[in-house]
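Peer 1: predicted structure and sequence below. I'll ask about it afterward.
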Amino acid sequence: MRVLSANPEVKQGPDRLLSERHLSIVRLVIPKGTDIKRHRSLMTVTVVGIKGAVEFHTDDDVTTIVPGKAVVMEPGEFHWLEAPDEDGEVMVVHGVLAQ
């Protein structure tokens, strides 16, 4: 077992908790009025809300992620995030899922 802890010093952007070949876990801090630019991952992406409200966009849809809500995306799907109304934090897991 490994225990991963967030870095409370990170006030904006990524806080990498784990980075391995087939698995990455990142706490992403998005201050009000900022965004994370459009990008994609070659792995499956799971984004879980942990604080505030974050708008999660794909080329076809938008959903607001709040604590207790999550989205899962397939590899290669473009997406971006923004926090238009309040500070937000999400936990992002990039991974290769077992078949």
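Peer 2: In hand now; what should we look at?
Peer 1: going by C-alpha atoms from here, please, whenever you check contacts or count neighbours.
Peer 2: Will do.
Peer 1: could you look up the SS state of V48?
Peer 2: strand (DSSP: H, G, I helix; E, B strand; the rest coil).
Peer 1: here's the one I want to compare it with:
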Amino acid sequence: MKILASDPEVTSGPDQMLAQRHLKITHLVLPKGKTIQRHQSLMTVTVVSIKGSIQFHTDDDVTTLTPGKAVVMTPGEFHWLEAPDADGEVIVVHGVLAQ
């Protein structure tokens, strides 16, 4: 078992909590007005909101993530995030799922 904790000093951008070959866990702090540009991952991506509000975009949809809400994307799906109205924080998990 590993216990992970985010860095409370991070007020903007990513805080890498775990980086392994098939698994990455990142605490992402997105201040109001900031955007993470459109990108994709070769792994399955799960984004879990833990604080504030973030708009999560795909090429086909947009949803507002608030605490308790999460999205799961398939590998190769383009996405981007923005915090137009309020600061937001999410946990992002990139992983290769067992089949």
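Peer 2: Thanks, I have the structure now. Just so it is clear, the structure is predicted and the values come from calculations on it, not from any experiment.
Peer 1: surely T63 of structure 2 meets Q55?
Peer 2: Yes. At 5.7 Å, T63 of structure 2 and Q55 qualify as touching, with contact defined as CA atoms under 8 Å.
Peer 1: what ranges does structure 1 have for its strands?
Peer 2: With strands called from DSSP state E, structure 1 shows them at 13-20, 23-30, 34-39, 44-51, 54-58, 62-65, 70-73, 79-83, 88-95.
Peer 1: show me the contacts for S41 of structure 1.
Peer 2: S41 of structure 1 makes contacts with 75-78, 94, as judged by CA atoms under 8 Å, 6 or more residues apart in numbering.
Peer 1: separate out the buried members of those residues.
Peer 2: H94 (16 or more other CA atoms under 10 Å).
Peer 1: out of the contacts of S41 of structure 1, what pair is the most spread apart?
Peer 2: Farthest-apart pair in the contacts of S41 of structure 1 is F78 and H94; separation 13.7 Å (CA to CA).
Peer 1: and the strands of structure 1: which comes nearest S5 of structure 1?
Peer 2: strand 13-20 (6.7 Å).
Peer 1: show me how far the closest one is from its chain's centre.
Peer 2: Put simply, strand 13-20 of structure 1 sits 11 Å off its chain's centre (CA atoms, centre = their mean, to the nearest Å).
Peer 1: how close does it sit to structure 2?
Peer 2: Compared with structure 2 after the fit, strand 13-20 of structure 1 shows a mean deviation of 0.3 Å (mean CA distance after the TM-score superposition for structure 1).
Peer 1: tell me, how many residues neighbour G68 of structure 2?
Peer 2: Residues near G68 of structure 2, counting by other CA atoms under 10 Å, number 9.
Peer 1: give me every residue that touches it.
Peer 2: Counted by CA under 8 Å, 6+ apart, G68 of structure 2 has contacts 48-50.
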